[in-house]
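Asks: just coords:
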C-alpha cells in the first residue's frame, strides 16, 4: 500500500465515523430556511388575504355570518405592467378611506411586536386598510353614471358588467328620481397613475364613489395596489379562479 492509499483509507474511515446531526439540532436551521422562503414569497410573489365584507358579492364572499373567502393575491403581474380594467385588485386605502379603519394590532407592546414579526412572514395580516375592488377605469379615462339604461360609461361608452348582480334599481324615466349616494356620479377624469375602482356588490360597497370629494376624486394611486386577486383558496366549496372581466 502506498502512502497515498493509506491517506485515502484514513480519510474514508473518518467520514464513516462522522454522524448525522440529530433532528432537534437541525430543526432550528430548517425553521429559519422556511421563514426566509416565506418572507421572500410574501415580498415578491404574493400572499393570501381574507375578504372581510360583502362588497364583492357574489364574486367574493364576505357577508356577515358566513365564512369569508380566502384569496391568493399575486404581485408579479404588476411588476411588468399596470392594472387593467376588469382586474380584481387588493390595495391600501388612501388616507381619506381610513375613516372607519381600526388597527388589528394588540395594545400590548410585546404582543404587537410578535404580530408585526409574523406579519413580515405572511403569517399574520398586515396592519393596514387593505381593500379589494374591481378596476373600472384607468388613468386618462373618464368615468360616469349613468346612461339611459343605468349603465356606467367610460369615455362615453357603456360597460358590460355581468359580474354585477346587486345594484339599486334604475328608473329610465326618472329625470327627477332620487337615487342613493353613488348611484349617479361624474363625469370624473381619472388622473394618470390612478384607478377608479368599484365593488361588484354596488349596494354594499364604499368604493371610489364614496370618496369623490378627496384629493384624488375617489381614485386610487397605482402605487397603493398590493397585487391581483387570482384564486380563491378557502373555503373548499368555493376554491377556484378569480376572473378578470374587462367591462370595456
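Replies: Alright, I've got the coordinates. These figures come from a predicted structure and were not determined experimentally.
Asks: when you work out contacts or count neighbours from here on, use the C-alpha atoms and nothing else.
Replies: Fine.
Asks: give me the distance between residue 82 and residue 155.
Replies: Distance of residue 82 to residue 155, given as CA to CA, to the nearest Å: 19 Å.
Asks: meant to ask about residue 143, not that
Replies: Plainly put, residue 143 is 6 Å away from residue 155 if you go by CA to CA.
Asks: neighbour count: the two, which is higher?
Replies: Using other CA atoms under 10 Å as the criterion, residue 143 and residue 155 rank with residue 143 on top: 23 against 16.
Asks: same for the helix or strand that that one is a member of, what does it pack against?
Replies: Element membership for residue 143, per DSSP states H and E: strand 142-145. Counting contacts by 3 or more CA pairs under 8 Å, 6 or more residues apart in numbering; DSSP states H and E, strand 142-145 packs against strand 152-154, strand 185-189.
Asks: could those be laid out in CSV, adding mean neighbour count and distance to residue 45?
Replies: Formatted as CSV, the helices and strands packed on strand 142-145 follow (neighbours: other CA atoms under 10 Å; distance: least, CA to CA, whole Å):
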stretch, mean neighbour count, distance to residue 45
strand 152-154, 22, 32
strand 185-189, 17, 32
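Asks: give me the number of residues near the closest residue to residue 204 other than its chain neighbours?
Replies: Counting by CA to CA, 6 or more residues apart in numbering, residue 204 lies nearest to residue 55, which is 5.2 Å off, once chain neighbours are set aside. For residue 55, the neighbour count with other CA under 10 Å is 26.
Asks: another one to put next to it:
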C-alpha cells in the first residue's frame, strides 16, 4: 500500500490513478431481484389475450372458408338436387350431383354430356307455391347461395345432350334407334324398358343451341315436347349452367358421370 501525498488518500499500488478508495466491480454482476425493474401484466390479462387471439383466428378461418365456398360455387362447381325421375336410372329422384361450371367455357360441351340448365321457355310451367315458413326459406336461400346446400329444382332442369349446333336429330331408323346426322346410335344409358322415342321428329339444331333428352324417355318432357318453341325445342347454350360430372349423394351410389363417348363415336360432323 502506498500513500499519495497529493490528495491524502490511499490507493492500491496496482490501481488506476484517480480511483481513490474505489473497489473493483464484482464478477459476475449480482442478479437483479426477480421482478424488479420489469413491468408485470395484471393477473387475468394473459388468458383474456389468448381468448381474443383464438376468437380472431376462428373468425378469420370461418370468413375465409365462406368466401372460398362462394367463389367455388359461383365460378367452378355447384351441387344440384334432382327433382324428378326424367333421368332414371342414371339419376334418381332426390340424388345430388356436382356440376362443373367451366363447361361451357374453358371446357366444351359434347354429345352425351349430362347438363343442368335454366328453364328456357317455361318448360316447368307454374311452380307450386313455397309453403315453408319465411325463416326457413331465408335460411335455405342463404345456405344455398353460400354453397353449403345444393341448389333445388327452382327454374333448373337436367337432361342429356343428344345433338349440338348444326346436328340433325331424328327418330327413328328401322330398328327404332335415334339418328344423329344420319348415323343411328345405341344408347346404353336409357332406362330399362323404355324406347329411344315414341314420338317421331326430325330437327336441325340451331347454332349455339343443344338438343336435350332425358334417359327415362317415357317420363321426360324434354326437347321433343317443345318443338313449337323458339329454337324448335333446342336450348340455348347460354342457358347451360354446367356439366354434371359426379353423383355425390347418396353415399352408397357415389360415382363419376362419364360421357358415353362410344355412343357418338361414329356420328359424322354436321355438313357446313
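Replies: On my side now, so go ahead. Worth saying up front: this structure is predicted, and the values here are computed from it rather than measured.
Asks: circling back to that earlier point, counterpart of the residue nearest to residue 204 of the first structure in the second structure?
Replies: Under the alignment by TM-score structural alignment, residue 55 of the first structure pairs with residue 86 in the second structure.
Asks: that match: which element?
Replies: Per DSSP H and E, residue 86 of the second structure falls between elements, in no helix or strand.
Asks: from residue 55 of the second structure, how far off is it?
Replies: With distances taken as CA to CA, residue 86 of the second structure is found 48 Å from residue 55 of the second structure.
Asks: residues contacting the most centrally placed residue in the first structure?
Replies: Nearest residue to the geometric centre of the first structure (CA atoms, centre = their mean): residue 90, 2.5 Å. Residues near residue 90 of the first structure by CA atoms under 8 Å, 6 or more residues apart in numbering: 73, 130-133, 225-229.
Asks: related to what we said a few turns ago, what's the strand holding residue 143 of the first structure aligned against in the second structure?
Replies: Using TM-score structural alignment, strand 142-145 of the first structure lines up with residues 168-171 of the second structure.
Asks: and the matching stretch against the first structure, how far off on average?
Replies: Its aligned residues in the first structure lie a mean 0.8 Å from stretch 168-171 of the second structure after superposition (mean CA distance after the TM-score superposition for the first structure).
Asks: hmm, who's touching that stretch?
Replies: Defining contact as CA under 8 Å, 6+ apart, one finds that stretch 168-171 of the second structure is touched by 162-163, 177-182, 197, 199-205, 270.
Asks: again, 7 Å this time
Replies: Residues from elsewhere that reach stretch 168-171 of the second structure, judged by CA atoms under 7 Å, 6 or more residues apart in numbering: 163, 177-181, 197, 200-205.
Asks: in JSON lines, list those along with distance to residue 152 of the second structure.
Replies: Listed next are the contacts of stretch 168-171 of the second structure as JSON lines, based on distance: CA to CA, whole Å:
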{"residue": "163", "distance to residue 152 of the second structure": "26"}
{"residue": "177", "distance to residue 152 of the second structure": "33"}
{"residue": "178", "distance to residue 152 of the second structure": "31"}
{"residue": "179", "distance to residue 152 of the second structure": "33"}
{"residue": "180", "distance to residue 152 of the second structure": "32"}
{"residue": "181", "distance to residue 152 of the second structure": "35"}
{"residue": "197", "distance to residue 152 of the second structure": "28"}
{"residue": "200", "distance to residue 152 of the second structure": "32"}
{"residue": "201", "distance to residue 152 of the second structure": "32"}
{"residue": "202", "distance to residue 152 of the second structure": "33"}
{"residue": "203", "distance to residue 152 of the second structure": "31"}
{"residue": "204", "distance to residue 152 of the second structure": "32"}
{"residue": "205", "distance to residue 152 of the second structure": "29"}
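Asks: farthest pair within those?
Replies: Greatest spatial distance among these (CA to CA): 177 and 205, at 18.4 Å.
Asks: the more surrounded of those two?
Replies: A side-by-side neighbour count of residue 177 of the second structure and residue 205, using other CA under 10 Å, places residue 205 first with 21 against 18.
Asks: mind checking what the more buried one lines up with in the first structure?
Replies: In the first structure, the residue matched to residue 205 of the second structure (TM-score structural alignment) is residue 190.
Asks: look at the closest residue to that match other than its chain neighbours and say how many residues are nearby.
Replies: Closest residue to residue 190 of the first structure apart from its sequence neighbours, by CA to CA, 6+ apart: residue 139 at 4.9 Å. Neighbour count for residue 139 of the first structure, taken as other CA under 10 Å: 16.
Asks: any idea how far residue 146 of the first structure is from residue 139 of the first structure?
Replies: Taking CA to CA as the measure, residue 139 of the first structure and residue 146 of the first structure are separated by 20 Å.
Asks: the second structure: strands as residue ranges?
Replies: Shown for the second structure, the strands assigned by DSSP state E span residues 2-3, 10-11, 77-81, 96-100, 114-118, 156-164, 168-171, 178-180, 183-184, 201-204, 209-213, 235-236, 240-249, 255-256.
Asks: so where's the longest helix in the second structure?
Replies: As assigned by DSSP state H, the longest helix anywhere in the second structure is helix 45-71.
Asks: sorry, back to before: trace the residue nearest to the centre of the first structure over to the second structure, please.
Replies: Under the alignment (TM-score structural alignment), residue 90 of the first structure maps onto residue 116 of the second structure.
Asks: excluding chain neighbours, what is closest to its match?
Replies: residue 158 (4.4 Å).
Asks: swap in residue 246 of the second structure?
Replies: Counting by CA to CA, 6+ apart, the residue nearest residue 246 of the second structure is residue 256, at 4.3 Å.
Asks: contacting residues for the one you found?
Replies: By CA under 7 Å, 6+ apart, the contact list for residue 256 of the second structure reads 245-247.
Asks: kindly report the same for residue 239 of the first structure.
Replies: By CA under 7 Å, 6+ apart, residue 239 of the first structure lies in contact with 232-233.
Asks: map it across to the second structure for me.
Replies: Looks like residue 239 of the first structure aligns to residue 254 there (TM-score structural alignment).
Asks: which residue in the second structure lines up with residue 215 of the first structure?
Replies: Per TM-score structural alignment, residue 215 of the first structure is aligned with residue 230.
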